[in-house]
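**Student:** just to be clear, the model below is a prediction. Sequence and coordinates:
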Amino acid sequence: MGASEYHLPVLLHEVIELLQIKPDGIYVDATFGGGGHSRAILSHLNENGRLIVFDQDEDAYNNRIDDPRVTFVQHNFRHLQRFLRLHKAIPVDGVLADLGVSSHQFDTGERGFSTRFDGDLDMRMDQRSELTAAQILKTYSEQRLQQLFQDFGEVTNAKTLANTIVTLRKAHPVRTINEFKALIQPVVKGNPAKYLAQVFQALRIEVNDELGALKDLLQQATEVLKPGGRMAIITFHSLEDRLVKNYIKNGLLEMQDDNPFAFETPPKIFQPVTKKPVTAGEVELKNNSRSRSAKLRVAEKLA
């Protein structure tokens, strides 16, 4: 399968331009996917440059690039520091992460990411991990489900949704996408496609601990980057974007209380390269509808 069929890399030209790639530098693509961003980075490196790529997905591993300058790490990017140390690749000149689910994952029904197909409620990015979306729906308490849909999906009637699932799951199996859609049909609010997308997003974030992994990535990128090195993160929903924006701005992973008596200002770690997030232009939006919600933030590590 060609990389472009697997996944069209979003904001490709903007990423390459803003990373300011040094030909002999060491770069990390933390989300390899179809390898589109990686190939573009590689084309700017000379024979002394290095590229370390991460992807925990078996399907992405099948797209790997046969090039002596590339090291493929088949693990979640939350283990960034450990594997860079292992491959003697610290410090690095740039770190890129595209946090979107690949088109291939959405379009493969049996992976359970999409509301458009029937298949097992799986949603694991890493098939070696144990927790699936079906297990969450089967075992989580009503309160925990409500919290999950509220926090990760911004679902307006999260309480009603959680109550419906817990009430009906004893009598109705919730193993597949269609079974789940039928179960929650009575409580779907507003535009059904948008509602289901929010519910599925919440489940996917929980299955893969996406926000936890992003926090780990941000902290470790700080550790491994050279002063002057750049970090480029592409997010696809407000939860991720807020986290990245906040971290670049003040080096904190949690929102700070605006306490007028707090004297401690954490030392500045990053200088934003982009004041506002970079979004897709007209041409890209026409060619790739999934770029619509992409936001790119780039920051440079201070000395």
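**Tutor:** Nice, thanks for sending it over.
**Student:** for the rest of this, base every contact and every neighbour count on C-alpha atoms.
**Tutor:** Fine.
**Student:** where's the residue most central in space within the chain relative to H79, distance?
**Tutor:** To find the centre residue of the chain, average its C-alpha atoms and take the closest one (CA atoms, centre = their mean): that gives L99, at 2.4 Å. L99 sits 16 Å away from H79 when distances are taken as CA to CA, to the nearest Å.
**Student:** got another one to weigh against that:
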Amino acid sequence: MSDQQGAAGTGETEEFAHVSVMVPEVLEYLAPKSGGRYLDGTLGLGGHSSAIFEAAGGDISLLGIDRDSLALDTAQKRLAPWGGRASFFQGSYSRFEEFMDELGWDTLDGALLDLGVSSIQLDDADRGFSFLHDGPLDMRMGASEGDAPAHRLVNKLSHAELKAIIHRLGEEPMAGRIARAIIEARSKEPIENTARLADIVEQAYPAKWRATARRHPATRTFQALRMAVNRELEELAYFLEHITERLAPGGRVVVISFHSLEDRAVKHTFRDEAKGCNCPRNVPVCRCGRVPRLKVLTKKPLTPSEEEVARNSRARSAKLRAAERLVEAA
């Protein structure tokens, strides 16, 4: 993952040129300090991690996680100047506690997630993420993790299941029509490649909608299938549930999201952790015993500047939220 949805690093590597999203904002809110331990849960090509090292004068320890082996190989080359200060693990960022335990880390001084699909994945037709390039209908961020590829979902799920995925994860108003079109098309021949699925979705749209659409009609459907294949909301939910416990007092968590459902999950978790007590309003005295554990640093999500969007159009939907671990009362 990462160097996400339009994100990608601050410079060039041997293999790729890429531009990481909202680097100044990440550094401002993560506030890396000398001697700290930091998690980049969506390492990608290492753009954000490289900037974190530079901001701390190289004197930090980094845990970098990514599902994509190619991204990890590239990030390791990029971060080589910092030698053994960076440790790399292939897998989902929801496994961060497992990887911390392997390193003998109890707590973190900072954690970063840059959600979405990486530029190298979007631009590789063989990965099947984009309807702009014909290729096998795959969409797995990490094929070694056992996720079912997108073509399996498209060809096996019922109408109701397809409709639910496309409607919920893609927020697609034509979800029912699209699901019916997929069912009809696969009854004649399995849907195995991105170009055919994109055409099926496009033809499912009413002609008037196709004529006036600002983006390709398949955009939301492809997004929904990608999120379902990689269990992206489930991964985020687990991370948000467990990250606060692993932050040291004063430690910070920064999340960049590209989807309203992701942003909503981050917003609600930060708000609930900052509020503490979750007893019903009609209970006069707190019975749950929960205390605030986070201080929200961003009242509203930060978005990229106009200049950044002009340089990197894939950054336009990015939203950044940050919070800080409070010191627990004695």
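**Tutor:** Done, it's in. Just so it is clear, the structure is predicted and the values come from calculations on it, not from any experiment.
**Student:** all the strands of the stretch 151-300 of the first structure, residue numbers only.
**Tutor:** With DSSP state E, counting those that start in this stretch applied, the stretch 151-300 of the first structure shows strands at 225-235, 270-272, 295-301, listed in chain order.
**Student:** how big's the offset between the longest one and the second structure?
**Tutor:** This means strand 225-235 of the first structure. On the superposed models, the aligned residues of the second structure are on average 0.5 Å from strand 225-235 of the first structure, with distances taken as mean CA distance after the TM-score superposition for the first structure.
**Student:** ok, the shortest one next?
**Tutor:** For strand 270-272 of the first structure, the mean deviation from the second structure after alignment is 1.1 Å (mean CA distance after the TM-score superposition for the first structure).
**Student:** and for the last one?
**Tutor:** Superposing on the second structure places strand 295-301 of the first structure at an average distance of 0.6 Å from its equivalents, by mean CA distance after the TM-score superposition for the first structure.
**Student:** gap between P249 of the second structure and F99 of the second structure?
**Tutor:** Counting by CA to CA - P249 of the second structure and F99 of the second structure are separated by 21 Å.
**Student:** my bad, should have said E324 of the second structure
**Tutor:** From E324 of the second structure across to F99 of the second structure, the span is 22 Å (CA to CA).
**Student:** out of the two, which sits in the busier spot?
**Tutor:** Each of E324 of the second structure and F99 had its neighbours counted (other CA atoms under 10 Å), and the higher figure belongs to E324 (25 against 20).
**Student:** now the more buried one. Nearest residue, chain neighbours left out?
**Tutor:** Excluding its sequence neighbours, the residue lying closest to E324 of the second structure (CA to CA, 6 or more residues apart in numbering) is R252, at 4.3 Å.
**Student:** so what does that neighbour match up with in the first structure?
**Tutor:** The criterion is TM-score structural alignment: under it, R252 of the second structure has R230 as its aligned partner in the first structure.
**Student:** its match reaches G94, doesn't it?
**Tutor:** Yes: counting by CA atoms under 8 Å, R230 of the first structure does reach G94; the two are 4.7 Å apart.
**Student:** shared neighbours of the two, which are they?
**Tutor:** Common neighbours of R230 of the first structure and G94, using CA atoms under 8 Å, 6 or more residues apart in numbering, are L19.
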